[in-house]
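Asker: next comes the sequence, and after it the predicted model I'd like to discuss.
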Amino acid sequence: MAKQKIYQVDAFTDKTFSGNPAAVCPFDQWPADELLQNIALENNLAETAFYVKKGDQYEIRWFTPAVEVDLCGHATLASAFVLFNQEGHNSDEILFHSPRSGELKVTRQGNLLTLNFPTDVYTRVELSHNLLNGFNLKPVLALKGKTDYVLVFDKEDQVRNIQPHLDIIAQLDARGVIVTAKGDEVDFVSRFFAPQSGINEDPVTGSAHTTLTPYWAKNLGKNELTAIQLSPRKGYLQCRYLGDRVEISGQGKLYLTGEIHLD
């Protein structure tokens, strides 16, 4: 019986039981996709990241319990945390390559890990019937990025207290829906709902900040921003808009190390 290493890291936090938990499995070579999906389903976390060392880079992929996704920030941060702290990576920079999202760099400065991701391109869209009926509160405008809708609200309290109608959200042709507003004590806040990807509410969504960062940078007139994702577990992020790239920074906390027993 083969044994496979597995780690679980709480991302975008410095405390266990907060932030966004991700599982991380390092492989020597890629197994069948069916095994990757089965491991992610068994883990039953928002995302499980898998990576394989290729030369001086690491090829990385991400799976929810239901599907493979194009990009996942918190599971990339968790993978970098594992490489830096558990798997002996001996520099302060890691180069990941995603077959779906290209080159992704993570750097370390003390306990702070910084993701360098491609900036999402978004357009303003009509507030359709399904978008309006997906929540109990009405947004001021809607955007559509590569994979997600973004609904912008007037106040932080609206984002904190919003009630999603998940059956309606699940019908949207998107990975999920980000809701956001200007923050009271940080630059902006958000939440993320993706029932169509098997995640009713994601605790902290790094990839969503590839859309949120350019939007709020332009609207607030500043390129360095602080953010909180207002899920029950909460996540804390520092974001920097660099034009065609964004930097998303946060910490990680190791929760679990273990072995999967594979037949």
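Answerer: Received, thanks.

Asker: contacts and neighbour counts: CA atoms only from here.
Answerer: Fine.

Asker: from start to finish, how long is stretch 66-74 in a straight line?
Answerer: Separation of the first and last residues of stretch 66-74 by Cα to Cα, to the nearest Å is 17 Å.

Asker: buried residues in it?
Answerer: By 16 or more other Cα atoms under 10 Å, the buried positions in stretch 66-74 come out as 66, 68-74.

Asker: again with stretch 162-181
Answerer: Neighbour-count burial for stretch 162-181, counted by 16+ other Cα under 10 Å, picks out 164, 166, 168-170, 172, 174-181.

Asker: can you pull the contacts of the residue nearest to A208 when sequence neighbours are not counted?
Answerer: Leaving aside its sequence neighbours, A208 sits nearest to I178 (Cα to Cα, 6 or more residues apart in numbering; 7.1 Å). Taking Cα atoms under 8 Å, 6 or more residues apart in numbering as the contact definition, I178 lies against 148-151, 190-193, 208.

Asker: I260: neighbouring residues, count only.
Answerer: By the criterion of other Cα atoms under 10 Å, I260 has 13 neighbours.

Asker: thought it was touching K5?
Answerer: Yes - assessed by Cα atoms under 8 Å, I260 is found in contact with K5 at 6.3 Å.

Asker: here comes the other one, which I'd like you to weigh against the first:
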Amino acid sequence: MNFPYYIVNAFGSFSYSGNPVGVCVLTEWLSTDELQKIASQACLSEMNFLFPGESDIWSIRWFSPLMENDMSSSGALASAHVLYEFGYHPQTQKIKFSSAGGILNAELKSTKEIRVEMDQASARSCIASSLLIEGLGAYPDETYIGNDCLCVFSDESIVESLEPEFKILNRIGCARGIIVTANSSEEGVDYVTRFFSPRYGVNEEKISGTIHNLLVPYWSKKFGKVKFRVRQLSENPTTLLTGMNENSVWIEGKSTIFVTGEMTI
């Protein structure tokens, strides 16, 4: 069986920027085991599998090298770029993705950036565990738990200088990953963040969009506004726009095609 395969630099404006993720456009669904094997073999931070559904809705599933994710807005951004760029979906129409984690909507803007909208996520305040503190090597000022664990620090320099013990963080089983964030000292940037997800086989994401469904509601309360410019302090720091509507959070950015080809299984 052959099907189209792309590597897309999500949130990247040139070849070696952004977060490289795989996108496969299927003509029939493969088994979960086959999808996971493909993701493991590809060895990217994420593989996105698309299948055209009814009423112009695209079914989407996301896999890391180790397991399936229920939500990835970065993956949706990359997938939307492929669908628009290669004529799978009209550029004048919004794309609706149906996933295990809910519905995501994507729209091509006049600036050629793509906006992906997702539901807001909730989290409750909690006390940082000794395992979390040991794994991060620092004590957060605030800690929240939802699908991810959100750790807020008082200064950007703390977030930037963290050198986590990933084997320890991998033992935290109550969250998908660990988000660290702080107010930014850089003019024109509202907050900074990093995201660690060793349980999914990715110690640190180059850039993650989904984490902002927790971050945007948090910082909106702090800043009293609903639109943000954010910098992810990974190996190649990346900036993106994000914001919120009444019940949803959106991320916006460009992507570039790095590889086009065909996958054979």
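Answerer: Happy to help now that I have it. None of the values given here were measured: they were computed from a predicted structure.

Asker: tm score of chain vs chain?
Answerer: TM-score for the superposed chains, counting by TM-score structural alignment, normalised by the length of the first structure: 0.96, backed by 259 aligned residues with a Cα RMSD of 1.1 Å.

Asker: from the contacts of I178 of the first structure, which is closest to I248 of the first structure?
Answerer: The nearest member of those to I248 of the first structure, counting by Cα to Cα, is A208 at 10.3 Å.

Asker: next, find the distance separating the aligned partner of that closest one in the second structure from A42 of the second structure.
Answerer: The equivalent of A208 of the first structure in the second structure is I211 (alignment by TM-score structural alignment). Distance, I211 of the second structure to A42 of the second structure, by Cα to Cα: 24 Å.

Asker: looking at the two, which one has more neighbours?
Answerer: Using other Cα under 10 Å as the criterion, I211 of the second structure and A42 rank with I211 on top: 24 against 15.

Asker: do a quick rundown of the strands in the stretch 151-265 of the second structure.
Answerer: Using DSSP state E, counting those that start in this stretch, the strands assigned to the stretch 151-265 of the second structure run over residues 178-183, 191-197, 202-204, 227-232, 238-244, 248-253, 255-264.

Asker: for A208 of the first structure, what are its contacts?
Answerer: Per Cα under 8 Å, 6+ apart, neighbours of A208 of the first structure: 148, 178, 192.

Asker: what of V204 of the first structure?
Answerer: 11-12, 19-20, 74, 191-192, 229, 231, 234-235.

Asker: which residue lines up with K227 of the second structure in the first structure?
Answerer: Under the alignment (TM-score structural alignment), K227 of the second structure pairs with E224 in the first structure.

Asker: next, count neighbours for the residue lying closest to that match once chain neighbours are set aside.
Answerer: The shortest distance from E224 of the first structure to any residue other than its chain neighbours is 4.5 Å, reached at R240 (Cα to Cα, 6+ apart). Residue neighbour count, defined by other Cα under 10 Å, stands at 22 for R240 of the first structure.

Asker: can you pull the contacts of R240 of the first structure?
Answerer: 213, 223-225, 246-248.

Asker: from those residues, which two are the most distant?
Answerer: The widest separation within the contacts of R240 of the first structure (Cα to Cα) is 11.9 Å, between N223 and I248.

Asker: who has more neighbours, those two?
Answerer: I248 (28 against 16).

Asker: in the second structure, which spans are helices?
Answerer: Listed in chain order, the helices of the second structure (DSSP state H) span 32-42, 73-85, 130-136, 156-161, 166-169, 212-223.
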